[in-house]
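1. let's see this in three dimensions:
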Amino acid sequence: MENAASLNRLELLQVADAVAREKVIDRDIVLEAMEEAIQKAARAKYGHENDIRANIDRGTGEIRLARVREVVEEVDNEATQISVAGAQREKEGAVVGDLLIDPLPPIDFGRIAAQTAKQVIVQKVREAERERQYHEYKDRVGEIVNGIVKRVEYGNVTVDLGKADAVVRRDEMLPRETFRQGDRIRAYIYDVRQEPRGPQIFLSRSHPQFMAKLFGQEVPEIYDGIIEVKAVARDPGSRAKIAVISNDPSIDPVGACVGMRGSRVQAVVNELQGEKIDIIQWSPDQASFIVNALAPAEVAKVVLDEDANRIEVVVPDDQLSLAIGRRGQNVRLASQLSGWDIDILTEEEESNRRQAEFAERTQNFMTALDVDETIAQLLASEGFTSVEDITYSDVSEIAEIEGFDDEIAAELHRRAQEYVELTNSELEAKRQEMGVSDDIVNLQLLTPAMIVALGEAGVKELDDLADLSGDELISPEDGILREFGLTADEANQIVMAARAHWFDDEEPETDTADAANEEEIPAG
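-> Sure, this is the predicted structure:
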């Protein structure tokens, strides 16, 4: 009997070692799970109300059971507590807070108890395994991993990574790509999350960084940090653009990524199911970079609007379809790569637009300043876009225009001021007639014409304006002030200025409360 007991103890430790090795978790975690299972079975035998603890000797495997009671002044639960007097009868010198430990005889596991114990152990080991997986993979976000397809359900692929399972969702796969059980798969870890059912490792083959990391594996210069991947844009399975720069002037980043006879880029293309890849030289100059990004199309000129983060690109007429790409793909990828909104015009469209703008400005100057076409054209060609521009300029600046003298310049300046004053007074009358609040008039950045436009849209009180968003003011489709060329920052400033009184209202309450407190102190 003694030999049998020793054998059982030995087997217990061997099982714990085997489970710990198989699941790659700490042996102590397995033994703690066994102790918890034995405690559960012992409580079923001796009563669940008792505090029964099991201990497995880490060296011999011997199981010790004990009932634990805490020494207290006033007993609430006789099963787990004992009074000081009662404790002192059992153990001399017992004081409040001591634990009385009464050894219990070992129990024989019945079939149900053994089954319960097994469930507890399996559950604990699974939890420990999940915890290990989470800590192992949470710091590996951004890596490429290889695995074997375990199963495919509703287009989602479960991948066996060896020590853990991961998921590639249908929308993270390449279009028309299919995997079967047993296939090898390479993917990018983009997220690891703790969820109620355990850690979830999410993989992607459509993520832009998957392509960047593949280049890192194929191009030693990227791995060594000589060449840097600055930006990536992908239309998964169809086309992609990657912007690279070399930290060594003697190395061509584009050539290094292409490789001898295209071997390096071809390896990435093959992994991405034939996705076409444009490799582009990155430039700190945004205009040059966007010209590169629109390759293979040729660009005639660019006009940047930094406030709106928008760039206008002019291309020769025969390059328009190439610049836009099939279904707008080329310009869309270039926009993603650069972070700029890109408008593409042909040279003819740009020329026509410029002529139309010039003619419109000329006509405005003729009407507003009562001048002939020649003078109006001279003003327009010198860069004046509105009558207000003339009022903001010095007479001496206007006089420098070829064909003008001081007298003509002064007269034009006077007429511009008269026109602006007359227009503003008409707008002011219209504003009052519509009942737009003086509080709105006092806001900076708003011109009289903008205030009337707000009034026509029903924005008449400060709170009406404060309830709007910047986008509702400048949205190209239906923005109230879309015709006034405001930037997103300026629109947000107007809205925040309108909201300022909300916060001012809170301050007097605080001041009043402070004053009341100060008055009460001497009285107390």
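2. contacts and neighbour counts: CA atoms only from here.
-> OK.
3. could you tell me the end-to-end distance of stretch 40-51?
-> Distance between the two ends of stretch 40-51: 10 Å, counting by C-alpha to C-alpha, to the nearest Å.
4. distance from the chain centre to it, please.
-> Going by C-alpha atoms, centre = their mean, to the nearest Å, the spacing between the C-alpha centre of stretch 40-51 and its chain's C-alpha centre is 51 Å.
5. what's near enough to touch the nearest residue to Asp305 once chain neighbours are set aside?
-> If you skip the residues right next to it in sequence, Asp305 has Ile311 as its closest partner in space, 5.9 Å away by C-alpha to C-alpha, 6 or more residues apart in numbering. Under the criterion of C-alpha atoms under 8 Å, 6 or more residues apart in numbering, the contact list for Ile311 reads 302-305, 340-343.
6. please, which helix or strand holds Ile311?
-> Per DSSP states H and E: Ile311 is located in strand 310-315.
7. downstream of that strand, the next helix or strand is which one?
-> The next secondary structure element downstream of strand 310-315 (using DSSP H and E) turns out to be helix 320-324.
8. same for that following helix, what does it pack against?
-> With contacts taken as 3 or more C-alpha pairs under 8 Å, 6 or more residues apart in numbering; DSSP states H and E, helix 320-324 sits against helix 329-338, strand 341-346.
9. can you tell me what sits against the first one?
-> The list of residues contacting helix 329-338 from outside it, by C-alpha under 8 Å, 6+ apart, reads 231-235, 240-243, 286, 289-290, 293-294, 322-325, 341-342.
10. one more time with 10 Å, if that's ok
-> With contact meaning C-alpha atoms under 10 Å, 6 or more residues apart in numbering, helix 329-338 is reached by 230-235, 238-243, 282, 286-287, 289-297, 310-311, 321-325, 339-344.
11. in stretch 24-33, what's buried?
-> Residues 25-27, 29-33 are the ones in stretch 24-33 that count as buried (16 or more other C-alpha atoms under 10 Å).
12. try stretch 377-396
-> Neighbour-count burial for stretch 377-396, with 16+ other C-alpha under 10 Å as criterion, is recorded at 377-380, 384-387, 390-391, 395.
13. compare with the first, here's sequence two:
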Amino acid sequence: MGLKSHLLGLEEDKNVALRTEFAAALNQAAAERGVEPDDVLDIIKDAIKSAYKKDFGGETEEIDVELDPDSGLAKIFKDKVDVTPPGFGRIAAQTAKQVLLQRIREVEKSAIFSEYEKKIGTIVNGMVQRVEGPNIVVDLGKTESTMPTTEKIPTENYRLNMRLKIYIVGIREGHRGQEIVVSRAHKGLVEGLFKLEVPEIGSGIVEIKGIAREAGSRSKVAVSSRQAGVDPVGSCVGQKGVRVQAVIAELGNEKIDVIAYSDDPPRFVAAALSPASVDKVRADEKTKTAYVEVPDDQLSLAIGKDGQNVRLAAKLTGWRVDIKGAEKLQEEEKPSSKVLTEEKGGDKKVKKVTPKAKKEAQTKTKKASKKKNEK
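-> All right, here's what the predicted structure looks like:
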């Protein structure tokens, strides 16, 4: 039996009492809602005070309420004088009940939000409850949460009662007060799923150094090992790929590339372009640009559909990535002409020049011709 069945019964002899077993009802109500009994007592005092001000005093009138936590006996005081009016119990009971229930809901909601505030950045289980405009309302058990359009996986269809794992992004002010925001598109969901599936990550032996994600399509995860002899990529992939496949399945078959992190930029960039093979990488520290050479048959794979592979590699490494096929690079570096240069003694030698040198030579020739014509 909850507190609703044990509301205020007030005597006309200036005493206010709860009807039956006040202490038991108080503790039960507190336990059911996950709040402290003292918090419920404060709510009841405020309810009694509100009821008195409504029917017997003014809103600005200062009064105090004394409430016995064992018996529920209450008295109203003004300037330390007992002013509990005759008949107050019958008039105040309904008002007190309404205020009491409203305040309990507020305390309950506050306790729930405090609980989920500690869970920001973690994964929880949820169930699709309904659709509200562009948003999905997800039931978390104790309360509801909101999944905005920006936090959905674009390729995922959300059905009523669909169970899924979600990432808690934070708490924000919505049109109906505070709301918990959850996500299926956040890269934190990928990290959290790997923590659940890979014991080495949970224990800290393997560390996730970075994640680049385009939700619903592809993610790249860079990992490293803190313990010699432990293969970070192998740990995440698992025997016969069982671990990474579990993550992929939870994300609706989103492709996942697990790569080895490296402090050496060329090596890290080359790994980030997986599954493509890379011939060599030259890193320009000033512009933070990585110039990548790949076999011609790997160029399309390295760039990816609509540039996705190279885009994710750049996001993961923090470097601009300029990819060219080996044949194109050879064409650019191939001598395109021969020019004769005179040396001392009248000997003539052939010097190979690149397109850049050719252009400079042509410019000099044009200037010389112009001067000759002017004469």
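14. ok, of the contacts of helix 329-338 of the first structure, which come out buried?
-> In these, the ones that pass as buried (16+ other C-alpha under 10 Å) are 231-235, 239-243, 282, 286-287, 289-295, 297, 310-311, 322-325, 340-342, 344.
15. what distance do you get for the residue mapped onto Leu164 of the second structure from the first structure to Glu143 of the first structure?
-> In the first structure, the position corresponding to Leu164 of the second structure is occupied by Ile185, as judged by TM-score structural alignment. Here the criterion is C-alpha to C-alpha. By it, Ile185 of the first structure lies 14 Å from Glu143 of the first structure.
16. same check on Asn270 of the first structure?
-> Noted for Asn270 of the first structure: a distance of 19 Å to Glu143 of the first structure, by C-alpha to C-alpha.
17. neighbour-wise, which of the two wins?
-> More crowded of Asn270 of the first structure and Glu143, by other C-alpha atoms under 10 Å: Glu143, with 16 against 11.
18. the more buried one contacts Ile189, correct?
-> Yes. Proximity of Glu143 of the first structure to Ile189 meets the contact threshold set by C-alpha atoms under 10 Å, at 5.7 Å.
19. tell me the secondary structure for Ala453 of the first structure?
-> With DSSP: H, G, I helix; E, B strand; the rest coil as the basis, Ala453 of the first structure sits in helix.
20. my error: substitute Ile201 of the first structure in the last question.
-> Under the three-state scheme (three-state DSSP), Ile201 of the first structure adopts strand.
21. in the helix or strand hosting Glu127 of the first structure, what's buried?
-> Using DSSP H and E, the element containing Glu127 of the first structure is helix 111-137. Of the residues in helix 111-137 of the first structure, those scored as buried under the neighbour-count criterion (16+ other C-alpha under 10 Å) are 113, 116-118, 120-122, 124-125, 128-130, 132-134, 137.
22. about what we covered before: can you check which part of the second structure the strand holding Ile311 of the first structure sits on?
-> The alignment of strand 310-315 of the first structure onto the second structure (TM-score structural alignment) spans residues 289-294.
23. once aligned to the first structure, how far is that stretch on average?
-> In this overlay with the first structure, the average offset of stretch 289-294 of the second structure from its partner residues is 1.3 Å by mean C-alpha distance after the TM-score superposition for the first structure.
24. for Ile101 of the first structure, which non-adjacent residue is spatially closest?
-> In space, and not counting its chain neighbours, Ile101 of the first structure is closest to Val68: 4.8 Å by C-alpha to C-alpha, 6+ apart.
25. three-state assignment of that neighbour?
-> Classification of Val68 of the first structure using three-state DSSP returns strand.
26. give me the neighbour count for it.
-> A count of nearby residues for Val68 of the first structure, using other C-alpha under 10 Å, gives 18.
27. that one against Leu99, yeah?
-> Yes. Under the criterion of C-alpha under 10 Å, Val68 of the first structure lies in contact with Leu99, with a separation of 6.4 Å.
28. map Gln432 of the first structure onto the second structure.
-> For Gln432 of the first structure, the aligned position in the second structure is a gap, per TM-score structural alignment.
29. checking Gln432 of the first structure next. Helix, strand or coil?
-> On the basis of three-state DSSP, Gln432 of the first structure is classed as helix.
30. dump the residue contacts of it.
-> The neighbourhood of Gln432 of the first structure, defined by C-alpha under 10 Å, 6+ apart, consists of 438, 452, 455.
31. ok, the last one to Gln432 of the first structure distance?
-> What it means is Gly455 of the first structure. When Gly455 of the first structure is compared with Gln432 of the first structure (using C-alpha to C-alpha), they lie 10 Å apart.
32. leaving out chain neighbours, which residue sits closest to Ile280 of the first structure?
-> Per C-alpha to C-alpha, 6+ apart, closest to Ile280 of the first structure is Ala243, 4.7 Å.
33. aligned counterpart of that neighbour in the second structure, please.
-> Under TM-score structural alignment, Ala243 of the first structure pairs with Ala222 in the second structure.
34. that match against Ile208, yeah?
-> Yes. Judged on C-alpha under 10 Å, Ala222 of the second structure makes contact with Ile208 at a distance of 6.0 Å.
35. overlap of the contact sets of the two?
-> When contacts are counted by C-alpha under 10 Å, 6+ apart, Ala222 of the second structure and Ile208 are jointly contacted by 232, 258, 260-261.
36. out of the residues you listed, which end up buried?
-> Among those, those classed as buried by 16+ other C-alpha under 10 Å are 232, 258, 260-261.
37. can you tell me which of these are in helices?
-> Counted as lying in helices by DSSP state H, out of these, are Pro232.
38. which stretches in the stretch 301-450 of the first structure count as helices?
-> Listed from the start of the chain, the stretch 301-450 of the first structure has helices (DSSP state H, counting those that start in this stretch) covering 320-324, 329-338, 347-369, 373-381, 387-392, 395-399, 406-434, 438-441, 448-456.
39. packing partners of the shortest one?
-> Okay, so that is helix 438-441 of the first structure. helix 406-434, helix 448-456, helix 462-466, helix 488-504 (3 or more C-alpha pairs under 10 Å, 6 or more residues apart in numbering; DSSP states H and E).
40. between those, which one is closest to Asn8 of the first structure.
-> Evaluated over those, closeness to Asn8 of the first structure peaks at helix 488-504, with 74.6 Å, by C-alpha to C-alpha.
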